[in-house]
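J.: quick one, what's the 3D model for this:
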Amino acid sequence: MSTIDVDLLKPDLVLLDFEADDRLDFFRRLAERLKSAGYVKETWLEAILEREKDYPTGLECTAISVALPHVDPIHLLRPYIAIVKPSHPLEFDGMADTGLVNAQLIVNLGVMAHEESQVAVLQAFLGIFIDDEASADIMAQTTPEAMIATVKKYCA
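T.: A predicted model of the protein is given here:
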């Protein structure tokens, strides 16, 4: 059984060709979207920026560079998973001081669960992204519905 709750994957949270100048602009624009859709509290933006500074989430895999930002559930109104393919790669600091990562895909986890469950979801996505074929398949998707179907395919 998958550790990713695929019911959290919604077309309105699959953002393709997402325009952002840099990481800060990305988080500001995503915060606006998530707040207006009723997913996050006003505290989300500051919390995710602080967490990203303390615990960077960029990851360079062989076929794809990703970022997996997330915050503590206290900043959420309801759970979600946002999958964002920016119009151009965005610079994120790498996990474990691995340098800068130009993220081609950003998966923002809004998981309302215990820390162990959040780690399990992160590990499940990492398992997808270390698979070159799965990564290429995900990056080839051009509609929110196709992106969701593809992610679900690799979660099974």
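
J.: all contacts plus neighbour counts: C-alpha atoms, from now on.
T.: Noted.

J.: what secondary structure does the residue nearest the centre of the chain sit in?
T.: Closest residue to the average C-alpha location of the chain: Val107 at 1.2 Å, with Cα atoms, centre = their mean. Secondary structure, DSSP: H, G, I helix; E, B strand; the rest coil: Val107 is strand.

J.: list the contacts of it.
T.: 66-69, 81-84 (Cα atoms under 8 Å, 6 or more residues apart in numbering).

J.: run this one through as well so I can compare:
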Amino acid sequence: MNLKFEQQFIYPNLDAESYAEAIRKMSKNLLKAGFVSPEYPDQVIAREKDFPTGLVLANMNIGIPHTEAEFVSQTVVSVATLNKPVKVHSMIDPDETLQVSMMFMIAVSDPKGQVKILRELMRLFQNQDLMQKVMAENSANEIYQLLTANTVKETE
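T.: From the prediction side, this is the model:
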């Protein structure tokens, strides 16, 4: 399963007062396009309470919210850079609160594919220069180009 981005699901400078609001805003086009079920946003938010997804990188904190495959019909990763950071709990230490500036919301239709998608995202996250460029970009097309140019394509 390859890591897949689509320009219509990339949100530069997203305005959100909370992690939940960002998830809901990022879910709208996924819902319209039929990639996820109507329950998807609520399921992502609910999963976050038990399994938080905040992650500390060298230069910023990011969130990688997701939920089970049963709420997804097509695999894609939605991306948002946030106008102002929002709070989320740490994946490593759930008692710790992080301020995240960027979100990679995963929608995976095959439960076995989630590990591959997460592994590829982690590889991207290690490229600090790339993450800084994505964060600084104001164009969905430019973010899409940056991410797809740096994504490894595996043959199925």
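
J.: got a TM-score for the two of them?
T.: TM-score for the superposed chains, counting by TM-score structural alignment, normalised by the length of structure 1: 0.87, backed by 151 aligned residues with a Cα RMSD of 1.7 Å.

J.: sorry, back to before: map the residue nearest to the centre of structure 1 across to structure 2 for me.
T.: Under the alignment (TM-score structural alignment), Val107 of structure 1 pairs with Phe104 of structure 2.

J.: with adjacent residues omitted, what lies nearest to the counterpart of Pro12 of structure 2 in structure 1?
T.: Using TM-score structural alignment, the equivalent of Pro12 of structure 2 in structure 1 is Leu16. In space, and not counting its chain neighbours, Leu16 of structure 1 is closest to Lys85: 4.8 Å by Cα to Cα, 6 or more residues apart in numbering.

J.: wait, the one you found touches Leu15, no?
T.: Yes. Between Lys85 of structure 1 and Leu15 there is a contact under Cα atoms under 8 Å: 6.2 Å.

J.: which one's more surrounded, these two?
T.: Lys85 (24 against 19; other Cα atoms under 10 Å).

J.: wait, what's in contact with the more buried one?
T.: With Cα under 8 Å, 6+ apart, Lys85 of structure 1 has these contacts: 15-18, 104-106.

J.: just the buried residues of those.
T.: If you count burial by 16 or more other Cα atoms under 10 Å, the buried members of the contacts of Lys85 of structure 1 come out as 15-16, 104-106.

J.: farthest pair within those?
T.: Longest distance between any two of the buried ones among the contacts of Lys85 of structure 1 is 12.3 Å, between Leu15 and Gln104; criterion Cα to Cα.

J.: which residues do these two both contact?
T.: 85-86.

J.: not counting sequence-adjacent ones, nearest residue to Val151 of structure 1?
T.: Ile138 is the one closest to Val151 of structure 1 (Cα to Cα, 6+ apart), at 6.9 Å.

J.: against Lys153 of structure 1, how distant is the one you found?
T.: According to Cα to Cα, to the nearest Å, Ile138 of structure 1 and Lys153 of structure 1 sit 10 Å apart.

J.: which of these two has more neighbours?
T.: Per other Cα under 10 Å, whichever of Ile138 of structure 1 and Lys153 has more neighbours is Ile138, with 22 against 10.

J.: aligned to the more buried one, what sits in structure 2?
T.: By TM-score structural alignment, Ile138 of structure 1 lines up with Val134.

J.: wait, that match sits on Thr148?
T.: No. Contact criterion Cα under 8 Å: Val134 of structure 2 and Thr148 do not qualify, at 11.5 Å.

J.: understood, closing this out.
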